[in-house]
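Enquirer: Turn this into a structure:
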Amino acid sequence: MIRTMTIEDYDKVRALWDSIKGFGIRSIDDSYDGVKRFLKRNPTTSIVAEEDGKIIGSILCGHDGRRGCFYHVCVDEGYRKQGIGNQMALAAIEALKEEKINKVSLVAFKKNAVGNTFWKELGWDLREDLNYYEFTLNESNTTKFV
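Expert: Have a look, this model is predicted:
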């Protein structure tokens, strides 16, 4: 079942994230309180895939009123190649359209061959005409790779 994520899903979603090799988890942003804040701001756009009470996929999805963004898109390794990622992406896109958002982006680590292949196969465009910059406002928000 594909459905909207709620904060009650956090523990199961976090367990999924912790099981994905190479997954980057931020100490503050991906904590219970960080995800709760994100879902409060974006209550209808994040998606989970669930089977028999187990979360087997997730997308954190939000927008700023102009552009949507996908974060932490993943499917449990045992459930891949079944169209679950595609279904979740389509559900998140539909939720963004309901909010009148016309474009969505995501960041995939260059080393993430599985993810990069997935997005290319779905028809997403790799932007090579821009540089991605970031500036850390809170040094305590460190990233741990699983």
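Enquirer: contacts, neighbours, all on C-alpha from now
Expert: Noted.
Enquirer: distance of the residue lying farthest from the centre of the chain from residue 64?
Expert: Going by C-alpha atoms, centre = their mean, the residue of the chain most distant from its centre is residue 129, 23.4 Å out. Residue 129 sits 22 Å away from residue 64, going by C-alpha to C-alpha, to the nearest Å.
Enquirer: again, but for residue 142
Expert: The value you get for residue 142 to residue 64, if C-alpha to C-alpha is used, is 23 Å.
Enquirer: These two: which is more packed in?
Expert: residue 142 (14 against 10; other C-alpha atoms under 10 Å).
Enquirer: I figured the more buried one was touching residue 30, is that so?
Expert: No - in this structure, residue 142 is not within contact of residue 30 by C-alpha atoms under 8 Å, at 10.2 Å.
Enquirer: list the helices and strands the top strand by length along the chain packs on?
Expert: The longest strand of the chain (DSSP state E) is strand 54-63. With contacts defined as 3 or more C-alpha pairs under 8 Å, 6 or more residues apart in numbering; DSSP states H and E, strand 54-63 has these neighbours: helix 10-19, strand 47-51, strand 68-75, helix 84-98.
Enquirer: between the ones you listed, which one is nearest to residue 104?
Expert: strand 68-75 (4.3 Å; C-alpha to C-alpha).
Enquirer: For the closest one, name the packing helices and strands.
Expert: By 3+ C-alpha pairs under 8 Å, 6+ apart, strand 68-75 packs against strand 54-63, helix 84-98, strand 104-106.
Enquirer: Following up with a second sequence; could you model it the same way so I can compare the two?
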Amino acid sequence: MTPTLRTMSLDDYDALIDLLRRTPGVTFRDADSREATGRYLARNPDLSFLAYCEGALAGCVMSGHDGRRGYLQHLAVLPAFRRRGIANALVDRCLSELERLGIQKCHIDVLRGNPSGAAYWESQGWQLRTDIHRYSLTRHGGADA
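Expert: Below you'll find the model as predicted:
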């Protein structure tokens, strides 16, 4: 069954967070607050999507760009809906929309403690970067930003 995809809006926030919390391997942080999510969606309009299957919310993905590179975040599909092409449909939609905007390269961060996530991305042809290190700094916020 092909999932039905639609653009995410801030009105979907509660359902989005519920889905993320019910998905193994997905981390929810302070930076995923309603306000921060609203800023992200406003800065990256029409680039984040929800997937419905059998009338139920089954998955989501958020994407954006910095003008040069795309970034995918929070790809999540509930376990009961996996292996139906939902993740692939969500990722393809994001990549197509980014390409429409002239963005040819995209990145995703996968937590080291999420081997199923890493296996998914590698199975889709994404390359693990070994030539860079990502450094982060949190200013004036909690450690969970």
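Enquirer: What residue in structure 2 is paired with the residue farthest from the centre of structure 1?
Expert: Aligned counterpart of residue 129 of structure 1 in structure 2: residue 131 (TM-score structural alignment).
Enquirer: Trace residue 17 of structure 1 over to structure 2, please.
Expert: Taking TM-score structural alignment for the superposition, residue 17 of structure 1 sits opposite residue 20 in structure 2.
Enquirer: how about the helices and strands packed on strand 54-63 of structure 1 in a markdown table, adding mean neighbour count and distance to residue 4 of structure 1?
Expert: Formatted as a markdown table, those follow (neighbours: other C-alpha atoms under 10 Å; distance: least, C-alpha to C-alpha, whole Å):
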| stretch | mean neighbour count | distance to residue 4 of structure 1 |
| --- | --- | --- |
| helix 10-19 | 17 | 12 |
| strand 47-51 | 20 | 5 |
| strand 68-75 | 20 | 14 |
| helix 84-98 | 19 | 9 |
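Enquirer: The ones you listed: which one's closest to residue 58 of structure 1?
Expert: When those are compared (using C-alpha to C-alpha), the closest one is strand 47-51, at 4.3 Å.
Enquirer: Look up the average distance of that closest one to its aligned counterpart in structure 2.
Expert: Here the mean offset of strand 47-51 of structure 1 against structure 2 after fitting is 1.5 Å, by mean C-alpha distance after the TM-score superposition for structure 1.
Enquirer: Run through the neighbouring helices and strands of that strand.
Expert: Going by 3+ C-alpha pairs under 8 Å, 6+ apart, strand 47-51 of structure 1 lies up against strand 2-4, strand 54-63, helix 84-98.
Enquirer: Let me have those in JSON lines, extended by distance to residue 35 of structure 1.
Expert: Output for these, formatted as JSON lines (distance: least, C-alpha to C-alpha, whole Å):
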{"stretch": "strand 2-4", "distance to residue 35 of structure 1": "14"}
{"stretch": "strand 54-63", "distance to residue 35 of structure 1": "9"}
{"stretch": "helix 84-98", "distance to residue 35 of structure 1": "17"}
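Enquirer: who wins for proximity to residue 76 of structure 1 among these?
Expert: strand 54-63 (5.1 Å).
Enquirer: Trace that closest one over to structure 2 and give me the residue numbers.
Expert: Per the alignment by TM-score structural alignment, strand 54-63 of structure 1 matches residues 56-65 in structure 2.
Enquirer: residues touching the aligned partner of residue 35 of structure 2 in structure 1, list them.
Expert: Aligned counterpart of residue 35 of structure 2 in structure 1: residue 33 (TM-score structural alignment). Residues counted as contacts of residue 33 of structure 1 (C-alpha atoms under 8 Å, 6 or more residues apart in numbering): none.
Enquirer: how far away is residue 33 of structure 1 from residue 27 of structure 1?
Expert: The gap separating residue 33 of structure 1 from residue 27 of structure 1 is 11 Å, by C-alpha to C-alpha.
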